[in-house]
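Participant: I'll drop the sequence and a predicted model, then ask my questions.
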Amino acid sequence: MSFSFCPHCGTKLQPDFRFCPSCGEKIPCPVDSPGPAVDAAPGRGGDSMFSSSTHNPNGGSSSTSGTVEISTRPPLRKTTRGSVRLVHEETSPFTVASTPVSDDNTVLYTSPVKPRKVTWNLREEMESALESSSPPVSRSPRSVMGKEKASKRGHPLKQQDGEQKLTDRTFSNEEDMLVDSSSTSLQCSPSSRSPSRGQLQCSPSSRSPSRGQLQCSPSSRSPSRGQLQCSPSSRSPSRGKGKAKKNKRIVNALEPLQEGEELTDTTGRKWRLMKLLSQSATELFYEVASVSGSKGSSHVLKLGAKDGRIFNEQNFLQRAAKPSSVDKWKKRLKMDFLGIPSCVGFGLHADNYRFLVFPNMGQPLQSTMEEEDLLPEKVILHLACTILDVLEYIHSNEYVHGDIHAENVYITLDEHSQVYLAGYCHAFRYCPGGQHVEYREASRTPHEGAMEFISLDSHKGAGPSRRSDLQSLAYCLLRWHTGTLPWTALTNADQIAKEKHRYMDDVSALLSHCFGKKRVSAALQTYLTSVMALDYSETPDYTGLKAGISGALLQLGGSLEQPLHF
């Protein structure tokens, strides 16, 4: 049985086929020639769809003069993703041998000529199509990868019926180029700078009508042909609506709890609120009593937001201020008292509050400062020694306080005059695992803490270190004793930081501004000179600092064993 081949795709055909089963194209009808008929397909009565030549037994050869014009549109061949290959044929895809094979004038059909494959660029065809369409059409990658090719290397493609049909299929209507909105779609636009063929680059869409939609454009730096580079839309609201703005989390002031309400800590112990002692925007202090405990004991409950800074204080107290660790420290240094609060209970309440329970530590120094305008030098030196003891302990446990001021200092006004340093909401672990953190500005939120007393490190957003606590204590001592600092009247945080930087290297000018015409305390001058010269990670000489202050206290007739007199 003789076979023929489809002129469009090269598929082998049986003689009675009128349509190609592969590409679906109609097989051209044969044309009779005046010369000898060539039986191209047995049983078809000499019909032939090819130009052919036959052999004459007498030694001559005759060729058929009838030919059939075949569409020159090359067949589509699917290759890599995002590109199309067209087979360009310069001659008829099949030839017939001109040499006789047998004496009965049988024609020999040779194998098809191997077509020359040419890869076409998508860019020019896409540009022309998009320029003709207004507004730009959103297209799916399916229509890009299978149908567009524009020009051959060096010369444009001939506009014939076949390729016009291809163009119409690709760019005719918008519905064919859109993907169902339920799936992820791509919004494509060509780039005039795309050096590589068939490559698309996706960039975030500013007006993405549906969730998960991407906008694509040919990449100018595409490493390979047919590659898609996609990124999700930065503005991809659902259901075609504008993106709803995120509601900013507003931190409201804590609502006080009713007196008489009971709170239960993690151990099951219940605490009854007796009286509201003080209140701020982020903290409330209550006098509480244990429901099951003795009536004579007095405790203070600190109440804060569940996810507020009080959690940082709770973490510090559980890590660095365990009663066993404090007792061990006091025994090693032969101390009778260390002014660090002991947390006797903590827990959550009503899913909104977190609370800590402490023994009664007296009254805050701030309330005393409101009654007494200035503190005498003897009281200042006493406070400095006791606070330095606490700082040495917490520094040895890898933490710094980070927010020393009068509201975080508590004093029991009795015959013992015990001084506590509390308020560890801004405590910072400066030396985790024994490795000091590096100095990095803007690594934390700048200006955290009491603006007038925090160190320059905290102003710059660097993690506070040991020198930060000692410098903050120096500002406090000056303020409590003289009543002013060069930046006391300022409210702008940057201006305050600028003033502190100005006086950092000029301690004499700082003391002159604070004391005015009064006598400058030699003990405070020595202390300030030492702490202002410390490096960020330098270990302070706590023993030398306390020795200088306690020596000056003895010269004034005071001692740490005597009660404080304001």
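Facilitator: Yep, that arrived. Numbering: from 1, shown residues only.
Participant: C-alpha from now on. contacts and neighbour counts both.
Facilitator: Fine.
Participant: other SSEs contacting the strand or helix carrying residue 394?
Facilitator: According to DSSP states H and E, residue 394 maps onto helix 377-396. Applying 3 or more CA pairs under 8 Å, 6 or more residues apart in numbering; DSSP states H and E, we find helix 377-396 packed against strand 419-421, helix 466-482, helix 542-555.
Participant: hmm, try it at 6 Å
Facilitator: Judged by 3 or more CA pairs under 6 Å, 6 or more residues apart in numbering; DSSP states H and E, helix 377-396 is in contact with no other helix or strand.
Participant: another structure for you, compare them:
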Amino acid sequence: MKLSDNYLIIEQIGSGSFGDVYKGRDIKNNKDIAIKVENITKTKRIRHEYKVYKYLKENGVIEKVPKIVDYITTPKYNFMCMEMLGKSIDDIFNDLDRKFKIETVLKLGIDIVNIIKVIHKGGFIHRDIKPSNFMVGKEDSNKVYILDFGLAKKLYDNTGNHIRFREGRSMIGTVRYCSINMHLGLEPSMRDDLESVGYMLIYLAQGKLPWQGLKKTKDQSQVDCIGEVKMCTSLAKLCEGLPDCFKEYIIYTRKLKFDEQPDYEYLIKLFDKYLNLKDKENKYEWVDLEDNELKTTKNTIL
């Protein structure tokens, strides 16, 4: 199916709550691309995401995010054509029996904190940190990218001031990885992205989090149940069996003030110090695996 004179839509390769993603072809450049599609009568999340990518590019953020090839609108649909990446961290995690080696998680910690630093310095908070929103390169699977900026928000207003602190905010993002302050209804900021990264890394190292599988009760919603367990779980239990750097990471991110500039280098050094002690080569465990050693999964990149 032709999207325009420049692009072909080949097959669906993923889906999400806000639309679908297809494998496509850039006819002019003879390259595979990913095409995200949304029905404009339901949502305009891809339109927002395109504006975020455009703003980030204008502010010099080009290394850690997929390249946007084109944006096309029709009376019924919005299409965003973007660089084709490899598998998501979530897909690889499932392929490797839902637990990464500690060296892999430490390296992810270093790479992802660096990515978040770049996004924050580019003027945005992501607000939906989760394994499926990080992908590896198609040609270089040792390189990690962040994507899906449909829920991203500007950090600063038009006068350059930090967004205002507000209470009574609705939950946004993926509840499993949301910060405690987001459960309390506080406006998310840089600290919340980083706290979410911490929970995601612990999940990838442990294979689970203490608040997974909870259901709503007569008196509490599922979100409230998860929030209560998240607040009541000790760091000793949360980080059981893991190097101290994970506990120190969570302690630091939870102590950050709403508009405080995080010390990203401190967080990177927490992981880097332990990784150096392990004296392992600087590549992910999946890099040398053949394609047939990884299960076949469809990426969900929306």
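Facilitator: Yep, it's here. What you see is a predicted model, and the numbers here were worked out from it, not measured in a lab.
Participant: TM-score of the superposed pair?
Facilitator: With the length set by TM-score structural alignment, normalised by the length of the second structure, the two chains reach a TM-score of 0.84; 277 aligned residues with a CA RMSD of 2.1 Å.
Participant: before we move on, the earlier item: list the contacts of the helix holding residue 394 of the first structure.
Facilitator: The contact list for helix 377-396 of the first structure (CA atoms under 6 Å, 6 or more residues apart in numbering) reads residue 546.
Participant: what's the first helix or strand after it?
Facilitator: Next element after helix 377-396 of the first structure (DSSP H and E): strand 399-400.
Participant: that next one vs the second structure - mean distance after superposition?
Facilitator: Superposed on the second structure, strand 399-400 of the first structure shows a mean distance to its aligned partners of 0.7 Å (mean CA distance after the TM-score superposition for the first structure).
Participant: post-alignment, whatever helix or strand comes next after that strand versus the second structure, mean distance?
Facilitator: Later in the chain than strand 399-400 of the first structure, the nearest helix or strand by DSSP H and E is strand 409-411. Its matched residues in the second structure lie on average 0.9 Å from strand 409-411 of the first structure after superposition (mean CA distance after the TM-score superposition for the first structure).
Participant: in terms of helix, strand or coil, where does the aligned partner of residue 286 of the first structure in the second structure fall?
Facilitator: When the second structure is aligned by TM-score structural alignment, residue 286 of the first structure is paired with residue 22. Reduced to three states with DSSP: H, G, I helix; E, B strand; the rest coil, the structure at residue 22 of the second structure is strand.
Participant: could you find the closest non-adjacent residue to residue 22 of the second structure?
Facilitator: The shortest distance from residue 22 of the second structure to any non-neighbouring residue, by CA to CA, 6 or more residues apart in numbering, is to residue 12 (4.1 Å).
Participant: in a helix, that's where the one you found is, yeah?
Facilitator: No: checked against three-state DSSP, residue 12 of the second structure lies outside a helix; its state is strand.
Participant: how about it, what's its match in the first structure?
Facilitator: Match for residue 12 of the second structure (TM-score structural alignment): residue 276.
Participant: can you check residue 135 of the second structure too?
Facilitator: Matched to the first structure by TM-score structural alignment, residue 135 of the second structure sits across from residue 410.
Participant: now that match, nearest residue through space, not along the chain?
Facilitator: Nearest to residue 410 of the first structure is residue 364, by CA to CA, 6+ apart, at 4.2 Å.
Participant: can you check residue 194 of the second structure too?
Facilitator: residue 253 (6.4 Å).
Participant: quick check: the match of residue 12 of the second structure vs residue 146 of the first structure, distance?
Facilitator: Separation of residue 276 of the first structure from residue 146 of the first structure (CA to CA, to the nearest Å) stands at 76 Å.
Participant: repeat for residue 403 of the first structure
Facilitator: Relative to residue 146 of the first structure, and taking CA to CA, residue 403 of the first structure is found at 67 Å.
Participant: between those two, which has more neighbouring residues?
Facilitator: Using other CA atoms under 10 Å as the criterion, residue 403 of the first structure and residue 146 rank with residue 403 on top: 27 against 19.
Participant: residues in contact with the more buried one?
Facilitator: Shown in contact with residue 403 of the first structure (CA under 6 Å, 6+ apart): residue 449.
Participant: for the counterpart of residue 395 of the first structure in the second structure, grab the count of nearby residues.
Facilitator: By TM-score structural alignment, residue 395 of the first structure lines up with residue 120 in the second structure. Neighbours of residue 120 of the second structure under the rule other CA under 10 Å: 20.
Participant: before we move on, what about residue 157 of the second structure?
Facilitator: Counted with other CA under 10 Å, residue 157 of the second structure comes out at 11.
Participant: please name the nearest non-neighbouring residue to it.
Facilitator: residue 163 (6.3 Å).
Participant: alignment lookup: residue 274 of the second structure to the first structure.
Facilitator: When the first structure is aligned by TM-score structural alignment, residue 274 of the second structure is paired with residue 552.
Participant: please name the nearest non-neighbouring residue to that match.
Facilitator: Nearest non-adjacent residue to residue 552 of the first structure, counting by CA to CA, 6+ apart: residue 523, 6.2 Å away.
Participant: quick check: the aligned residue for residue 77 of the first structure in the second structure?
Facilitator: When the second structure is aligned by TM-score structural alignment, no residue sits opposite residue 77 of the first structure.
Participant: does residue 77 of the first structure lie in a helix or a strand, and which?
Facilitator: strand 76-78.
Participant: counting by contacts, list what that strand packs against.
Facilitator: For strand 76-78 of the first structure, the packing partners by 3+ CA pairs under 6 Å, 6+ apart are strand 84-88.
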